[in-house]
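*Asks:* Okay, here's the prediction I keep looking at, along with the sequence it came from:
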Amino acid sequence: MTEDFHRIRRLPPYVFAEVNAAKAKARAAAEDIIDLGMGNPDAPTPPHIVAKLIEAVQDTRTHRYSMSKGIPGLRKACAGYYERRFGVKLDPETEVVATLGSKEGLANLAQAISSPGDTILVPNPSYPIHQFGFIIAGASVRSIPYTPDDAMLRALDVAVRHSVPKPTAVIVNFPSNPTALVADIAFYRDLVAFCRKHELFILSDLAYAELYFGDTPPPSVLEVPGAKDVTVEFTSMSKTYNMPGWRMGFAVGNPRLVAALTRVKSYLDYGAFTPIQVAAAAALNGPQDCVAEMRALYRDRRDVLVKGLRGAGWDVPSIEGSMFLWAPIPEKFRHLGSVGFSKLLLEKSKVAVAPGLGFGEHGDGHVRIALVENNARIRQALRGIKTFLAGDNAGPVEAEPVLTHA
């Protein structure tokens, strides 16, 4: 009984583990590590949302089992958000289900709609659950380009014509984690037309819908007429309202897909603690100044970090959405790969970042840098990075093992 179980065997070594171990070792030695690796918002949840949670938890009736699909008030609040923000009308009873964050929703939908032999089309690089939710469910994954343009659409056409059986679904995620790319409505129109023609489901991860820095808010694919025929979209309150630990998100759109997810969830959980759902509804229905403040905070951090990295000699692109920089590894360090570079950066500059290999083999030339520290800490990180880049740190290094991403 020494072999791993079947589904565990399909999961490769966890790429982030090496950097996490190095980070833990440094902290155990009392080193001050600035962690820009995990996308874990550091700002507090807005006070009016916390106050509603406290109020709700005082009512002992809320201490009982909740509703797996979400309490009615919360589903109505989500539908109201979609109508205000995107002009999309949703039936709270049949087209909205609350999830324990978008990650749980994606994983359980994978269980609901896929089985061994099915093929899912997933951008590479992309957030790990986009691929591994389906791998755990037993399906096969085919990589496609991660850019919201003709390259992705051409890859979809090739996949539909040459995959046997025909793919079940395609995943899109814009603003993207980790690449920070943003799609426009024209791309979504083409995507919807293609997927309706070929009966391909669209699974859209819109967790960063409110984290944008340009004049035009990122659209929802559901804004396209007819999109609901083939689309379910996941949103999250983690980033929008600084509620990552509350674990609250939604799946909305196609009634058949929502029903499938709802049914699977009914066997697996009783939903989030009712006071959390009540507070989440208050967040969606209440004043939205906190969202604008959150957006301004991340924009300011982006500007400080991009300017500082460029000043240190690291040519990184700016971003128009998400809370991450997708930074190409400086040329003299590229031979290390993203894991080796991340470990060296941690050792020399005391700054942790996420190796791009963790998001797919096509991400190995990059690292992801999260905007999750205040400007004082970001400037401290920049001083360490500048000293590191100016030093002779790219000499012979033991080759890193080749790891499949996780």
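*Replies:* Happy to help now that I have it.
*Asks:* Every contact and neighbour count from this point should use C-alpha atoms.
*Replies:* Noted.
*Asks:* which helix in this structure runs the most residues?
*Replies:* helix 289-311 (DSSP state H).
*Asks:* Can you point out the buried residues in that helix?
*Replies:* 290-291, 294-295, 298-299, 301-302, 304-309 (16 or more other Cα atoms under 10 Å).
*Asks:* Which neighbouring elements make contact with it?
*Replies:* Under the contact criterion of 3 or more Cα pairs under 8 Å, 6 or more residues apart in numbering; DSSP states H and E, helix 289-311 touches helix 375-390.
*Asks:* Next one for the comparison:
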Amino acid sequence: MVAARKWRADRLGQLGSPIFAELAEWKRAAAFAGSDVIDLGIGSPDRPPTPAVRQALSEAALQAGAYRYPGSHGTEAFRVKAAEWMAYRFGVSLDPDAELVTLMGSQDGLAHLAMALCNPGDTALLPDPGYPIYAGSLALAGVEPVLMPLRAENGYLPDLDGICDDVWERAAFIVLNYPNNPLSAVADLDFYERVLHKAKQHQVLIVHDLAYSEMAFDGFEPPSLLAIPGAIDYAVEFHSLSKSFNMAGCRIGFLGGNRDAVGALRELKGHIDYGVFLPVQEAGIAALDEAMSGTLPKAGELYEQRRNRLIGALRQEGWSMALPNATMFAWAALPELAADGGGAWTSRRFAQELLQQAGVAVVPGEAFGREGEGFVRIALVEEEARLLEAAQRIGAFIRSRR
């Protein structure tokens, strides 16, 4: 008998940990069993966009001409507005025609950039832990990753001098992400200047994921590395409206920077899709206009308040952790738990049993790479009352395991 053919590419197994799919199954099982699940797993904002953004989306959706193909690199109006916002927010000047491309969220661009920039067999430098699409995009493009461990003793920054010259010479690009998901770490311009020095020395493109630029705490304002004179010759930067403007479901963001790299991604996307729905681009324009009006608080203010309440409550419950510096996440080392017959307390086991026994969903650190083992990521995506309830449930779970 001829064996049944499997229509599944091997590269799918290289896209990263399947833990997000497993977590979804765990949540479904817990809900089916009657648990009131508090989902602190996926980083999806729990609040809607502002009324002005929703109004712009609604009005644009009623226009008869809104349903034509929008164009793969975005409307001129949105690109011009994105360039205005970059100048307003960071003092960065971008040519909206040559140095900026509209995306279906930053993940869209991150997933395709390696295919646009690299040939199979090339290498790229990636953070570990890191957002899963970084490694997944390399697998799709046949590019070899070189992992840079991010550890607390170095402020969760890569050890640039610890990367040998041979690796720098072979690398097509280096991926950075500050404010960082999942680590909630931040970086300043001094760090970016050191990276830029390496990039110039070895002709490496810097790919900076700045999706959380508006979500820093304690007065810190995340900078754009493109603000450094000459950086645009060696860098591109992803921006997203998903988290900062509560538009995650709209799928809109952009890439700005080096015109060759931006142009390569624009060319690839011209073969893949027809761009972002026109009303969504109009909503994006409204969101950026509001941001530049100075009349609205930044998203970081809400998440800073939630951070303070949740981390304070968890500390009272016996789980001590550092305060996150930014983003909508807390990165926490597993609490001390007693050994038992269930095997070692891995991040996966902790997250699964926490969900089963306490009805609180968090993401195991292993989902973000080898360096993530022993940690979990907690998303601040519920109102304060639910976060405090989650802390109480987590505390009861921890005490029952000690």
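*Replies:* Cool, the structure landed. Note that the coordinates shown come from a computational prediction; the quantities given were computed from them, not determined experimentally.
*Asks:* Of the buried residues of helix 289-311 of the first structure, which is the nearest to A251 of the first structure?
*Replies:* V291 (20.6 Å; Cα to Cα).
*Asks:* Output the residue interval of the second structure matched by stretch 167-186 of the first structure.
*Replies:* Alignment of stretch 167-186 of the first structure against the second structure: residues 171-190, by TM-score structural alignment.
*Asks:* so how far is the first residue of that stretch from its last?
*Replies:* From its first residue to its last, stretch 171-190 of the second structure covers 22 Å (Cα to Cα, to the nearest Å).
*Asks:* Correct me if wrong: R370 of the second structure contacts P129.
*Replies:* Yes. Counting by Cα atoms under 8 Å, R370 of the second structure touches P129, with 6.9 Å between them.
*Asks:* more neighbours, those two?
*Replies:* P129 (25 against 14; other Cα atoms under 10 Å).
*Asks:* Can you tell me how far that one is from A333 of the second structure?
*Replies:* From P129 of the second structure to A333 of the second structure the distance is 13 Å (Cα to Cα).
*Asks:* Ok, A361 of the second structure next?
*Replies:* Taken as Cα to Cα, the span from A361 of the second structure to A333 of the second structure is 16 Å.
*Asks:* Equivalent analysis for G71 of the second structure, please.
*Replies:* 45 Å.
*Asks:* Which part of the second structure matches stretch 112-122 of the first structure?
*Replies:* Using TM-score structural alignment, stretch 112-122 of the first structure pairs with 116-126 in the second structure.
*Asks:* Any idea how far apart the tips of the matching stretch sit?
*Replies:* End-to-end distance (Cα to Cα), stretch 116-126 of the second structure: 17 Å.
*Asks:* isn't there a strand covering R142 of the first structure?
*Replies:* Yes. Counting by DSSP: H, G, I helix; E, B strand; the rest coil, R142 of the first structure falls inside a strand.
*Asks:* List the residues that contact the counterpart of it in the second structure.
*Replies:* By TM-score structural alignment, R142 of the first structure lines up with V146 in the second structure. For V146 of the second structure, the contact set (Cα atoms under 8 Å, 6 or more residues apart in numbering) comprises 123-126.
*Asks:* contacting residues for P275 of the first structure?
*Replies:* 52-54, 56-57, 62.
*Asks:* Over to V92 of the second structure?
*Replies:* Taking Cα under 8 Å, 6+ apart, one finds 86, 224, 226-227 in contact with V92 of the second structure.
*Asks:* circling back: please narrow the contacts of P275 of the first structure to those residing in helices.
*Replies:* 52-54, 56-57.
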